[in-house]
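Engineer: following is a predicted model, sequence given first.
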Amino acid sequence: MVVSGAKRRPQTQGRGDASASETVAGLAARKAAARLLAAVIDAHTPLDGLTDNEHGHPQYKALDQRDRALVRAILVTALRHRMTIAGLLARRLERPLPANATVLSHILHVAAAQILFLDIPDSAAVDLAVTHAKSDPRTLRFSGLVNGVLRSLARAKGAELAPTLAATTEAPQWFADRLATAYGAARAEAILAAHRHEAPVDFTVKTDPSLWAEKLGGIVLPTGTVRVEKTGVTDLPGFADGAWWVQDAAAALPARLFGAIEGQRIADLCAAPGGKTAQLILAGANVTAVDSSKNRLARLGENLKRLGLSAELAHTDLLDYRPAEPFDAVLLDAPCSSTGTVRRHPDVPWTKTMADVEKLATLQRRLLAHAATLVKPGGRLVFSNCSLDPIEGEELYRVFLAGTRGVIADPIQAREFAGLDPFLTPDGTLRTTPADLVLNSPGVSGLDGFFAARMRRTI
């Protein structure tokens, strides 16, 4: 996206935000980007909520669609490359910014993201950042610093960007440490490298993946998922006809672990947005989709309607859910830290902490214990989530089995279905990471980080 620099009318020094925004094209978008970046970094607010078109931040909703797209591009880029940007900015400061200069820091990061990674003229990024700094009393006296730092950055990016990227770990320390502990230094480094690339778009298709790969301009993965590089969705062939739905290739694996399920009653717990529900229905099951969010469950219903599929919908807190009779099988895709989705949501490492991971793991243990009571004796229970942390996956699974009477491991076997084997662990569970499935280019490689385990109820 190219944004041209705009001529601006003379302003009185120190005038307010509204006046500046009215007179400088593009300034409102940059102010919104800096404000939302502050919300992510300082208040740990998820980016998706801030940029929701209906319920998002007021500054974001006040923009037209083109500027909303620009703001989101700036934010995703600034978060994806936050440590690289911070390092290159720090080289240009005689001393670190004061601890209370967070507004100034966000202005610099928003401009640097444009200069270093986006197709926006350097002059426009610099001029708008300087104007932004002048329009805010908190940063007015730093406008000269903003100008000097950013112009220096623009001049040096050709020589400094590549070596800085190579020497930088793009993650907060807590997250980098957890990955290294869980996966070892080499694999953790590969995961973090994958996070620098935007994830491709994956589709689960009802029938004939090869045909739909051709129609959508993509490839068929070994697991049968159709993949294309990042693209718009609603204008693609087959959307209106309900021929496919968007679902990461890793997220499509857990629902396939039940084997033959035609005619079985299956509960999909924490089901929204419904990709796994749709898979289970297509496999012939009679599905009850359970979710605690009324809005998310309504969206699930709309998604199923587009796909021409139907399920029983149950709006309830899972811990309060007690059906009239147990199910033949249960899938629990539990709420988690979402650290496996950083390629799609680069705000996650900056909005979560290790305390959040531990708290969510505690919730998952409670949900899993209750989910086990909903399965008939002899029935299967599949537990999954999109976290990379073993606390929410491998470790939780082992502790649950050791402490739960009447539930045993049902190890996933090699060659149960095509493409599964590379992701199996020695324990017979499933583990994927963004560093897996390396293909011809980063744009079509990788998977969301996912864990899944299969169990069987015995009594």
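Structural biologist: Thanks, I have it.
Engineer: when you work out contacts or count neighbours from here on, use the C-alpha atoms and nothing else.
Structural biologist: OK.
Engineer: quick check, central residue of the protein?
Structural biologist: Using CA atoms, centre = their mean, the residue of the chain that lies closest to the mean C-alpha position is His345, 3.1 Å off.
Engineer: does that one count as helix, strand or coil?
Structural biologist: Under the three-state scheme (DSSP: H, G, I helix; E, B strand; the rest coil), the conformation of His345 reads as coil.
Engineer: ok, second structure coming up, stack it against the first:
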Amino acid sequence: MAQTGVQARRSAVYLLDQVIGEGRLLSECIASGALERLQPAERATAQRLALDTLRGMERADRMLQKHLQKYPPLTVRNALRVATVELCQGGAAHGVVNSAVSVVGANKRTASMKGLVNAVLRKVAAAGPEAWDALRVPRLPKWLREPLVMAYGGDVVQEIEKAHFAGAPLDLTAKHDRGALHRSLGGELLESGSVRLEDSGQVSTMPGFKKGSWWVQDAAAALPVQVLAPKEDEAVLELCAAPGGKTMQLAAAGAKVRAVDSNKNRMERVRENLKRTKLEAELVVGDAMEESGQWDTILLDAPCSATGTIRRHPDLPFAKDGSEFGELIHLQSMMLDHALDLLKPGGRLVYCTCSLLPDEGEVQVEDALARHKTIKADIEALKLPGIDPAWITEEGGLRLRPDYWADKGGMDGFYIACLVKA
């Protein structure tokens, strides 16, 4: 096996060590330079291996436990997991096994386990994809699965887990001409306007990326701005703006955007993306709760558990444990009240979260409507192309789930509500 393959696999194991052992998100690891020494192709391979292993972790562990009397140290276990997923997805046994042995052997603390790794993986390779496919779809951890079962029922949660295990295609938002983007890159032009690609390769090398003709944005994440429907030259206050996909949508629609976020590093990414796409917005690194004035149009993409993004970020259930839910829900409530206070009479506000938990969506809006008697939900704003009317909830919001559009590749879990002040 070429050294490049070993380097990519070693980096994948390191990423898993960080997520499972240190509770770090993959995005944090990558942003801090975990893969910067790799060539672009190696970097993509390392990320893919880490993501695939996180999605298939339960199956990998079930395959491995048949051949292990006790669990080895985490790094060895993760090397076995990465190799097991590769083997069961059809990877060549010789290269996969030898690379895993090399990864374990290069570490003085684990070198003595090379023989174990070789023996176990030879047995896994013999069992092959057939044994893998016979195992159940990996389940969410109890801290997340139980509240979702309470909200949607066990059958729905199983469909959500299928969507998570399948992963996510690449969705793109066009700066202007979605038809031209579709003709240029192929894929599928969704009813909602996003262009969906199944096998995209390296994003930065795709036609139109350097010119800023489009940006990566899940189809569900592109809907809040469509619900808000900004007008040309309309002043829009965007709270919690990073990483900037919605900022670019607003700017591309011709709105005059004041984008606020407290995270300096994430706002630098927004600045870079605006420069690449040649779009303009006023960027403010600051606390959304300190914003003042009166606005006709506000977008609040509130901080949340991000549980709706697991199909793209399978590290989340391993890096988190749900302990932050209470604090987030309280913060969302305060932010929503503050944003509504900033809204002029006759103005409209879109509240959204990339969460599957009703406490971060439906319940927040239901409670806000009870607290603010001059506020009403605008259901008509939610009736967009591609949206099933059954997804509109009792209090007047829009609930999106990963199992929706299952035949098209699913979507992120999102909650969106458009609130207007009398």
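Structural biologist: Great, that's in hand. In this text, all values refer to a predicted model and were calculated from it rather than measured experimentally.
Engineer: which position in the second structure pairs with the residue nearest to the centre of the first structure?
Structural biologist: In the superposition onto the second structure, His345 of the first structure corresponds to His313 when matched by TM-score structural alignment.
Engineer: how close does its match get to Ala306 of the second structure?
Structural biologist: 9 Å (CA to CA, to the nearest Å).
Engineer: equivalent analysis for Gln69 of the second structure, please.
Structural biologist: Relative to Ala306 of the second structure, Gln69 of the second structure is positioned 36 Å away (CA to CA).
Engineer: before we move on, what about Ala34 of the second structure?
Structural biologist: Distance check for Ala34 of the second structure against Ala306 of the second structure: by CA to CA, it reads 23 Å.
Engineer: quick one on the thing from earlier: report the contact partners of the residue nearest to the centre of the first structure.
Structural biologist: Contact criterion CA atoms under 8 Å, 6 or more residues apart in numbering gives 47, 76 as the residues in contact with His345 of the first structure.
Engineer: what about 7 Å?
Structural biologist: Neighbour list for His345 of the first structure: empty [criterion: CA atoms under 7 Å, 6 or more residues apart in numbering].
Engineer: likewise Ala163 of the second structure?
Structural biologist: By CA under 7 Å, 6+ apart, the residues touching Ala163 of the second structure are 311, 402-403, 410.
Engineer: what do you get for Ala39 of the first structure?
Structural biologist: Under the criterion of CA under 7 Å, 6+ apart, the contact partners of Ala39 of the first structure comprise Thr45.
Engineer: compared with the first structure, how much does stretch 117-124 of the second structure deviate?
Structural biologist: With mean CA distance after the TM-score superposition for the first structure, stretch 117-124 of the second structure departs from the first structure by a mean of 1.2 Å once superposed.
Engineer: same check, this time on stretch 334-353 of the second structure
Structural biologist: Here stretch 334-353 of the second structure is compared with the first structure after superposition; its mean distance to the aligned residues, by mean CA distance after the TM-score superposition for the first structure, is 1.5 Å.
Engineer: tally of neighbours for the nearest residue to Asp436 of the first structure once chain neighbours are set aside?
Structural biologist: With sequence-adjacent residues excluded and distances taken as CA to CA, 6 or more residues apart in numbering, Asp436 of the first structure is closest to Gly446, at 5.2 Å. The criterion is other CA atoms under 10 Å. On that basis, Gly446 of the first structure has 26 neighbouring residues.
Engineer: how near is the aligned residue in the second structure for Gly446 of the first structure to Leu140 of the second structure?
Structural biologist: Following TM-score structural alignment, the counterpart assigned to Gly446 of the first structure within the second structure is Gly410. As defined by CA to CA, Gly410 of the second structure lies at a distance of 17 Å from Leu140 of the second structure.
Engineer: Ala180 of the second structure now?
Structural biologist: Looking at Ala180 of the second structure against Leu140 of the second structure, where the rule is CA to CA, the gap reads 39 Å.
Engineer: what does Ala229 of the second structure give?
Structural biologist: Relative to Leu140 of the second structure, Ala229 of the second structure is positioned 35 Å away (criterion: CA to CA).
Engineer: comparing the two, which residue is more hemmed in?
Structural biologist: The residue with more neighbours, out of Ala229 of the second structure and Leu140, is Leu140; 21 against 16, by other CA under 10 Å.
Engineer: quick one: the helices in the stretch 101-250 of the first structure?
Structural biologist: Residue ranges of the helices in the stretch 101-250 of the first structure, as given by DSSP state H, counting those that start in this stretch, are 102-117, 122-135, 143-167, 173-194, 209-216.
Engineer: compared with the second structure, how much does the shortest one deviate?
Structural biologist: Going back to what we said before, that points to helix 209-216 of the first structure. Between helix 209-216 of the first structure and the corresponding residues of the second structure, superposition yields a mean separation of 2.2 Å, by mean CA distance after the TM-score superposition for the first structure.
Engineer: which bit of the second structure covers that helix?
Structural biologist: When helix 209-216 of the first structure is aligned against the second structure using TM-score structural alignment, it corresponds to residues 178-185.
Engineer: likewise for the first one?
Structural biologist: Per TM-score structural alignment, the counterpart of helix 102-117 of the first structure in the second structure is residues 74-89.
Engineer: what of the fourth one?
Structural biologist: Structural correspondence for helix 173-194 of the first structure: residues 142-163 of the second structure, per TM-score structural alignment.
Engineer: distance from the chain centre to stretch 409-422 of the second structure, please.
Structural biologist: 16 Å (CA atoms, centre = their mean, to the nearest Å).
Engineer: which element is Gly379 of the first structure on?
Structural biologist: Remark: Gly379 of the first structure resides in strand 375-385, with elements defined by DSSP states H and E.
Engineer: hmm, who's touching that strand?
Structural biologist: If you take CA under 7 Å, 6+ apart as the criterion, strand 375-385 of the first structure is touched by 254, 258, 326-336, 372, 450-459.
Engineer: from those residues, which land in strands?
Structural biologist: Secondary structure assignment (DSSP state E) places 327-333, 450-457 from the contacts of strand 375-385 of the first structure within strands.
Engineer: buried subset of those?
Structural biologist: The neighbour-count test (16 or more other CA atoms under 10 Å) applied to those identifies 327-333, 450-457 as buried.
Engineer: mind putting the helices of the stretch 101-250 of the first structure into a markdown table with distance to Asp427 of the first structure?
Structural biologist: Compiled in a markdown table, the helices of the stretch 101-250 of the first structure are given as follows (distance: least, CA to CA, whole Å):
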| stretch | distance to Asp427 of the first structure |
| --- | --- |
| helix 102-117 | 42 |
| helix 122-135 | 52 |
| helix 143-167 | 35 |
| helix 173-194 | 16 |
| helix 209-216 | 31 |
